[in-house]
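In: below are the sequence and a predicted model for it; my questions follow.
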Amino acid sequence: MTVQECYEMIGADWQDVLQRFGGSQAIVKKFAIKFLDDPSFSDMKKAVAEKNVEDAFRAAHTLKGVCLNLGFSDLYHTSYDITEIFRAGTFEGAEELMEAMDDQYQTIQDAVTRLMQEDAE
């Protein structure tokens, strides 16, 4: 799988992210793989489970920035929406967004893991 195929599988704008990274597929790939180690998503889920809106906001805000930079547009938009909920100091409406985020995150994780595994073969 190429990096472009990975991004297409995710439903991201490959040309936009490639341009953002100066046309270097290797750099895009490097940072997409690093996304798998980013704790923001799990930190957000933990904070929500603990009903800690400040930590949930901080983690969601970080995730939003990472997704924007990497061109993961679906997860970016959802993390933007949930960041605004947490910014208001509430969890109201977050549950539905968390379900969508779980699906979006899993799609990215599956595609990037596949990219990484096929590269190792």
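Out: Done, it's in.

In: going forward, measure contacts and count neighbours with C-alpha atoms only.
Out: Noted.

In: how about the secondary structure of residue 60?
Out: Three-state call for residue 60 (DSSP: H, G, I helix; E, B strand; the rest coil): helix.

In: again with the one 4 residues further on
Out: Secondary structure state of residue 64, per three-state DSSP, is helix.

In: got a list of what it touches?
Out: For residue 64, the contact set (Cα atoms under 8 Å, 6 or more residues apart in numbering) comprises 75, 76, 77, 79, 80, 83.

In: mind listing the helices for this structure?
Out: Along the chain, counting by DSSP state H, helices occupy 3-10, 14-20, 25-35, 40-49, 53-70, 73-87, 94-120.

In: and the fifth one, what's buried?
Out: Of the residues in helix 53-70, 53-64, 66-70 count as buried by neighbour count, 16 or more other Cα atoms under 10 Å.

In: between that helix and helix 40-49, how big is the angle?
Out: Here the directions of helix 53-70 and helix 40-49 differ by 160 degrees (axes from the mean of the first three to the mean of the last three Cα atoms, to 10 degrees).

In: pasting the second one now:
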Amino acid sequence: MDAKEKEILMDAGIDVDGGIERCMGNEALYKKLIKRIWQDTNYQEVLSGMEAGSMDQVLKAAHTLKGISGNLGFTRLYEITEEIVKQIREEHYEEIGDKIAELTENYEKVMSALDKTGNH
């Protein structure tokens, strides 16, 4: 991974070094895994769960997205989904809308960075 690509990803809140480390230093594996986010539907499931008023669906999808984000080093996305999961489990539903807006903003930022760097 060249320095420019790494910088773009890091600017989007992606811990590239941590992600590669979790792949046992295998950069090719890391790049293969981050490209899989394009096929993942958990973000869309969070949104459709919110639209349907199904906190169970939001919880399940946000929890899965949290795990994926954590493993790939998508730090801010991980933090936001972790907060969504916590709020749902504690039944603090009134704050979920703001967190979903943050989730959307960060998800789009991450996806844009992946697109800019050819990781799609």
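Out: That came in fine, so what should we check first? Here the structure is a predicted model, which means the values were calculated and not measured.

In: what's the TM-score here?
Out: Once superposed, chain against chain, the TM-score is 0.88 (TM-score structural alignment, normalised by the length of structure 2); 118 aligned residues with a Cα RMSD of 1.9 Å.

In: related to what we said a few turns ago, reformat the contacts of residue 64 of structure 1 as TSV; add neighbour count.
Out: As requested, these are exported to TSV (neighbours: other Cα atoms under 10 Å):
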residue	neighbour count
75	25
76	23
77	15
79	27
80	18
83	23
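
In: same list (these) but as CSV, adding distance to residue 112 of structure 1.
Out: Below are these laid out as CSV (distance: Cα to Cα, whole Å):
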residue, distance to residue 112 of structure 1
75, 14
76, 16
77, 19
79, 19
80, 22
83, 24
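
In: which one of the residues you listed is nearest to residue 115 of structure 1?
Out: residue 75 (18.7 Å; Cα to Cα).

In: trace the closest one over to structure 2, please.
Out: When structure 2 is aligned by TM-score structural alignment, residue 75 of structure 1 is paired with residue 77.

In: next up, the contacts around the most centrally placed residue in structure 1.
Out: What sits nearest the mean C-alpha location of structure 1, by Cα atoms, centre = their mean, is residue 67, with 4.4 Å. Residue 67 of structure 1 makes contacts with 73, 75, 76, as judged by Cα under 8 Å, 6+ apart.

In: gap between it and residue 50 of structure 1?
Out: Residue 67 of structure 1 is 24 Å from residue 50 of structure 1, where distance means Cα to Cα, to the nearest Å.

In: one more: residue 7 of structure 1?
Out: Taking Cα to Cα, one finds residue 7 of structure 1 at 33 Å from residue 50 of structure 1.

In: of those two, who's got more company?
Out: Between residue 7 of structure 1 and residue 50, residue 7 has the larger neighbour count (other Cα atoms under 10 Å), namely 24 against 11.

In: list the contacts for residue 11 of structure 1?
Out: 72, 73, 74.

In: which parts of stretch 17-27 of structure 2 are buried?
Out: Result for stretch 17-27 of structure 2 [16+ other Cα under 10 Å]: buried residues 17, 18, 19, 20, 21, 23, 27.

In: now check structure 1 for the residue matching the third one.
Out: For residue 19 of structure 2, the aligned residue in structure 1 is residue 17 (criterion: TM-score structural alignment).

In: for its match, what are its contacts?
Out: By Cα under 8 Å, 6+ apart, the neighbours of residue 17 of structure 1 are 28, 69, 70, 71.
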